[in-house]
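Novice: Show me the folded form of this:
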Amino acid sequence: MEYIFERVSFEALNQNHENKNVFISVGKRIWNSRWTADISLLLVALIWGTTYVASKDVVSSVPVLQFLFIRFALTTVLMLPLTFGAIRRADRSTWLTGLVFGLFLLAIFTLETYGVANTSAANAGFIISLFAVMVPLIDSIVYRRRAKLGLLGAVVLSVLGTALLTMRGAQIHVNLGDLLVLGAALCRASQMTLTKKMTDGKQVDSGALTTIQLGVVAIGSGVVSMFQHPSLTGLTLSFWLITGYLAVFATMFAFFIQMTMIRRTSPARVAVLMSSEPVFAAVCSVLLLGEHLSVVEMVGGLCIVAAMLWGRRIS
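Specialist: This next block holds a predicted model:
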């Protein structure tokens, strides 16, 4: 009887072990699948769509660089316990790549946040999404490939969409905020292409790379902010709640997912998935800030989204 009991117990243990291995195997396949990459990046687009409303609310009472410093310093502190071992093992190439990406991120968020402070959240969301049309152009330059002729149509459509989006009455009115966000879009497109180029074929730890570049943004914005605004102001409970959301979800989670998933697909495919970001931004700006989009502006926004999808189709 004892022998039979031991045999049954052993077989049950072995079966549990096999089930566990199957579960782990299925989990790995799901995690490494393109569908997981697509869904994860789409979720990032949704989260980033809400950041324009959140940032616009915060920078109405807190200086831009001070806000960026607190946001990215908080994110870096939260990331360190999770990635400290990987950072210690990081080689020179990882540190160099993180530094380059960090400088790009500093430029992107500085231009974008100053831009949001000087234009509508909906406009910022649509204009920043122009990076998707810029990606194939920059991609062709970096990889020395001739851009397809049809891409010109997507560029023209995106320009038309931007013109309609910034039209006031019968005239096009491009303010400083619109131009700053456009500069952020150019920086984002460059960073996305370089991410693929600098990490392609390399064993780079996404956590270490993400933490390094976020730390670069925190240090860079903190140094400049220290000279511009030596004292902290406007740090209300609302500020900390919004900044906490941006730090945990819109920065730590979103950039880790982006750095992990972008290497499982192409920059152009990422651009398509992220094309939903301006739609989320426009919806949030209307629902949460009470912003108004005219018919002409909505048509302009749709032209930009269509241009992004067109650019992906022909890239």
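
Novice: only C-alpha atoms for contact and neighbour calcs from this point on.
Specialist: Fine.

Novice: can you map out the strands along the stretch 51-200 of the chain?
Specialist: 167-168, 171-172 (DSSP state E, counting those that start in this stretch).

Novice: Need the ones you listed in JSON lines (columns: distance to residue 81 and mean neighbour count).
Specialist: Listed next are the strands of the stretch 51-200 of the chain as JSON lines, based on distance: least, Cα to Cα, whole Å; neighbours: other Cα atoms under 10 Å:
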{"stretch": "strand 167-168", "distance to residue 81": "48", "mean neighbour count": "16"}
{"stretch": "strand 171-172", "distance to residue 81": "49", "mean neighbour count": "12"}
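
Novice: who wins for proximity to residue 48 among these?
Specialist: Nearest of the strands of the stretch 51-200 of the chain to residue 48, taken as Cα to Cα: strand 167-168 at 25.0 Å.

Novice: and for comparison, fold this next one:
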Amino acid sequence: MTPPRRASPLATLGLLAMTAVWGSTFVLIKDVVGRMPVADFLAVRFALAALAMLALFARPAWRLGWRQSVRALLLGLLYGAAQLLQTWGLKLIAPSVSGFVTGMYVVFTPLLATVLLRQRPNGAVWLAVLLATAGLALLSLNGFSVDAGVWLTLASAALYALHIVGLGQWSRPEQAPGMSAVQMVAIAAVCLLATAPHGPQPPPDRAAWLAVLYMALVAGAGAMLVQTWAQAHLPATRAAIVMTTEPVFAAGFAVALGVEAPTWRMVAGGALVLAAMYLVELAPRRAAPPPEALHHEV
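Specialist: Just a heads-up that it's a prediction; the model follows:
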């Protein structure tokens, strides 16, 4: 059994940087999927990401061994299926509702960790989950009805949570490049299958190509590498709570680019999400006894 790993501030910063990049893609995705089919967009994006990962990390991927390779493939299949379900759901519901329901992985993650791994989050973690959920609601919701799109998106949130739990359990820092590459190949395969039998259509123009390249290389390959490495250092539930800052960054980019005007809901929702992250990230370290005290207790 692997001993519990101590949370790393650098891993938290990595996840924050990753979610900032994800948040920057909302405006780009909205523009691109308006001009090409969703499945084709995902297939091209992740196929390019997979090619880039294999070009850089083919040797680490080959050295993983069969067990870690199978695990990485399974994680990639989960993530790819989640991407498709989330995007199909987005066609049926408002983007704000999609953002909230997708963020429910912050609730599913501790539940799955409890059921599958017998991990029992403490009271502070559950309070952080509630704060993050309330923050997501303020950021995203102006009305809510449960329909097929909501159910599809909720299923995607459950798959994202399963991916977070599995990655937290199986990822190792030294294997992050290889596991990232194998995951990306599996994600690309799932998305390419969704375009059968005709196969993916390319982006329609230069602006779309540039957006897809950014989302493939930075928000795709780069983000997966960072997440895989960071989750080797962070408990799954803590990682999920840190990643709920994605809609905060998305709102910030929307305001900065002039797409949306700032509102009190953005400020209050963002504050609740940041409070949740503080609760699980900074408060435990401030409350921990100094190393000298631990040394004397031994």
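
Novice: re earlier: now render the strands of the stretch 51-200 of structure 1 as JSON lines, adding distance to residue 130 of structure 1.
Specialist: Converted to JSON lines, the strands of the stretch 51-200 of structure 1 look like this (distance: least, Cα to Cα, whole Å):
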{"stretch": "strand 167-168", "distance to residue 130 of structure 1": "17"}
{"stretch": "strand 171-172", "distance to residue 130 of structure 1": "18"}
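
Novice: Quick check: which of those strands is nearest to residue 296 of structure 1?
Specialist: strand 167-168 (7.8 Å).

Novice: Contacts for that closest one, please.
Specialist: 173-174, 296-297 (Cα atoms under 8 Å, 6 or more residues apart in numbering).

Novice: Got a PyMOL select line for the buried ones in these?
Specialist: Command for PyMOL that selects the buried part of those, burial taken from 16 or more other Cα atoms under 10 Å:
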select buried, resi 296+297
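
Novice: Verify the stated contact: residue 270 of structure 2 with residue 135.
Specialist: Yes: contact criterion Cα atoms under 8 Å: residue 270 of structure 2 and residue 135 qualify, at 6.1 Å.

Novice: for the stretch 151-298 of structure 2, what spans make up the strands?
Specialist: Using DSSP E, counting those that start in this stretch, strands in the stretch 151-298 of structure 2 do not occur.

Novice: mind checking how far residue 170 of structure 2 is from residue 129 of structure 2?
Specialist: 23 Å (Cα to Cα, to the nearest Å).

Novice: Which of those two has more residues huddled nearby?
Specialist: Using other Cα atoms under 10 Å as the criterion, residue 170 of structure 2 and residue 129 rank with residue 129 on top: 29 against 17.

Novice: just to revisit the earlier point, how about the contacts of strand 167-168 of structure 1 in JSON lines, adding distance to residue 241 of structure 1?
Specialist: Shown next, in JSON lines, are those (distance: Cα to Cα, whole Å):
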{"residue": "173", "distance to residue 241 of structure 1": "34"}
{"residue": "174", "distance to residue 241 of structure 1": "32"}
{"residue": "296", "distance to residue 241 of structure 1": "35"}
{"residue": "297", "distance to residue 241 of structure 1": "31"}
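
Novice: what about the closest residue to residue 296 of structure 1 other than its chain neighbours, how many residues close to it?
Specialist: Leaving out its chain neighbours, the residue that sits closest to residue 296 of structure 1 by Cα to Cα, 6 or more residues apart in numbering is residue 164, at 6.0 Å. Residue 164 of structure 1 has 22 neighbours, counted by other Cα under 10 Å.

Novice: How about the most centrally placed residue in structure 2: what's its closest non-neighbour residue?
Specialist: Central residue of structure 2 (Cα atoms, centre = their mean): residue 243, 6.3 Å from the mean position. The shortest distance from residue 243 of structure 2 to any residue other than its chain neighbours is 6.0 Å, reached at residue 19 (Cα to Cα, 6+ apart).
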